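> No letters, just coordinates:
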């Protein structure tokens, strides 16, 4: 079976894209704007039918003999069995593990890869690989098409994605968005710092820490996601059969969980 071509392979590179990889002084702001628009359009078109996605984040450096890797495989598998698509950053480590579990469950396995100078390859467990040049366009896809985040131990990138989601929830740009941290031993020192420094210093509100759930097993992670997304999933199935084309129901409203 031949390898599925990625969107990047489906068309020749445009002159703008080639110039954007040249020295910075060669690219112009209008060229960058056109590329940003193309990336957003590509992501929206490719993911338009993803209604029950869950994003799984974690370190790309986690080896496949690590207990966290095996836990991420099981989490991806149980999310898939519960009817969710699994969305990751498309790389190795925890991302590969979650995508692997999703594929084993027969669920849609999505990878939103980012172009980096060291060009990390996408993992082999992707049904739908998408490639992005800009981090921010990629983040839009995570928030737009995921109904929750499950976050394993990771580095700067994982923390960036975690705090991006926390900020969007805190500022009410998104709502009803479960944030599940897997691995209490890893995350407790961070939560202690948030409580002892930010909360005690009046930098965040008392209820802000309630936005985060901490679990240590796949069953609890999936249960936390399912409990938070159950009302939305019920609403998407409770539709009245249309009497005419004009009465066709719109796609389920994602405004409860997505950014504007």
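Everything's here; your move. Source: prediction; values computed, not measured.
> Every contact and neighbour count from this point should use C-alpha atoms.
Fine.
> which ones are touching residue 56?
Residues in contact with residue 56 (Cα atoms under 8 Å, 6 or more residues apart in numbering) are 86, 87, 88, 95, 98, 149, 150, 151, 152.
> Show only the entries of the residues you listed found in strands.
Those of these mapping onto strands are 86, 87, 88, 149, 150, 151, per DSSP state E.
> if we can go back for a sec, closest to residue 58 out of the contacts of residue 56?
Using Cα to Cα, residue 152 is the member of the contacts of residue 56 that lies nearest residue 58, at 4.6 Å.
> Can you give me the distance of the closest one to residue 119?
23 Å (Cα to Cα, to the nearest Å).
> Of the contacts of residue 56, which is the most crowded?
residue 98 (35 neighbours; other Cα atoms under 10 Å).
> Verify the contact between that one and residue 77 for me.
Yes. Using Cα atoms under 8 Å, residue 98 is in contact with residue 77, at 7.4 Å.
> Second structure follows, compare the two:
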């Protein structure tokens, strides 16, 4: 009876060589003029671009530096995590209206009292109120919704001067990235009310208008509250912008400008059954 000789640990047989060649030439590219082909997942590397260490070797290698926490691949995971948290937390919210406006509006101002009434009246329609979670108009709308027993949502943003989520929010999140936060506003709102505000409010307003104008979302009713505040902007839009053909004649009709709290609420909730 003949006993087949087993290969020693330091020997390579033909099967080993074929496995190794498959690792270096996966996909049937063959031998390139640039040398061997090496694949890292979907990435193809040749010649001097081939790393000295495999992905697994780098993963398991001790690394006392934390620089990797600040590199773009890690940021991608943070962004993904924010989307997952947002979708997971808001998926069961139900119909909702976003109310935008300045954090600088004080409780003794008419705009604050108007936002308070908006939040209350929207909540009494069994519709959630979503704000940026901060003070001013946001606090007023959240307070109105919370006192009416409704869903009062605050989607905050990590900023050096922000004061955190206001005390009237009963569902709150804080985001690192503006674009993730704005996705949540637009994905989960069936209407928008915009009260007086600065650059952040204008950013949110034109984000909504752009998505509706370009048909990236179904038409979302948008009400701008306080005619005196918004009229100058829309005089320019209906004049200089429209007259030069930079928007269509129909685009300004994407918004309703009003001084009536009830009309603003009716417009913002008009698409909610």
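Perfect, thanks for sending it. Since the model is a prediction, treat every value here as computed from it, not as a measurement.
> how about residue 188 of the second structure, what's its match in the first structure?
With TM-score structural alignment as the criterion, residue 188 of the second structure lines up with residue 145 in the first structure.
> What is the neighbour count of its match?
Neighbours around residue 145 of the first structure, by other Cα under 10 Å: 25.
> do residue 45 of the first structure as well
10.
> Same question for residue 69 of the second structure.
10.
> Can you get me a residue count around the residue nearest to it when sequence neighbours are not counted?
What sits nearest to residue 69 of the second structure in space, not counting adjacent residues and going by Cα to Cα, 6 or more residues apart in numbering, is residue 75, at 7.8 Å. Residue 75 of the second structure is flanked by 13 other residues according to other Cα under 10 Å.
> again with residue 23 of the first structure
Burial measure for residue 23 of the first structure: 8 neighbouring residues, criterion other Cα under 10 Å.
> Which parts of the stretch 1-150 of the second structure are strands?
For the stretch 1-150 of the second structure, the strands defined by DSSP state E, counting those that start in this stretch cover 37-40, 43-46, 96-100, 128-131.
> These: which one's closest to residue 257 of the second structure?
Per Cα to Cα, nearest to residue 257 of the second structure of the strands of the stretch 1-150 of the second structure: strand 96-100, 14.3 Å.
> all helices for the stretch 1-150 of the second structure, in order.
Using DSSP state H, counting those that start in this stretch, the helices assigned to the stretch 1-150 of the second structure run over residues 14-24, 55-60, 72-90, 110-123, 137-147.
> Pick the most buried one from these.
helix 137-147 (a mean of 29; mean count of other Cα atoms under 10 Å).
> Can you list the neighbours in contact with that one?
Taking Cα under 8 Å, 6+ apart as the rule, helix 137-147 of the second structure contacts 99-105, 107, 111-113, 115-124, 128-133, 151-154, 166-170, 195.
> If we use 6 Å, what do you get?
101, 102, 112, 115, 116, 119, 120, 123, 131, 152, 168, 169 (Cα atoms under 6 Å, 6 or more residues apart in numbering).
> Widest-spaced pair of the residues you listed?
102 and 123 (20.8 Å).
> that older thread, which single one of the contacts of helix 137-147 of the second structure is nearest to residue 95 of the second structure?
Scanning those for proximity to residue 95 of the second structure, where the rule is Cα to Cα, the winner is residue 123, at 10.4 Å.
> Tell me the counterpart of the closest one in the first structure.
Residue 123 of the second structure maps onto residue 80 in the first structure, by TM-score structural alignment.
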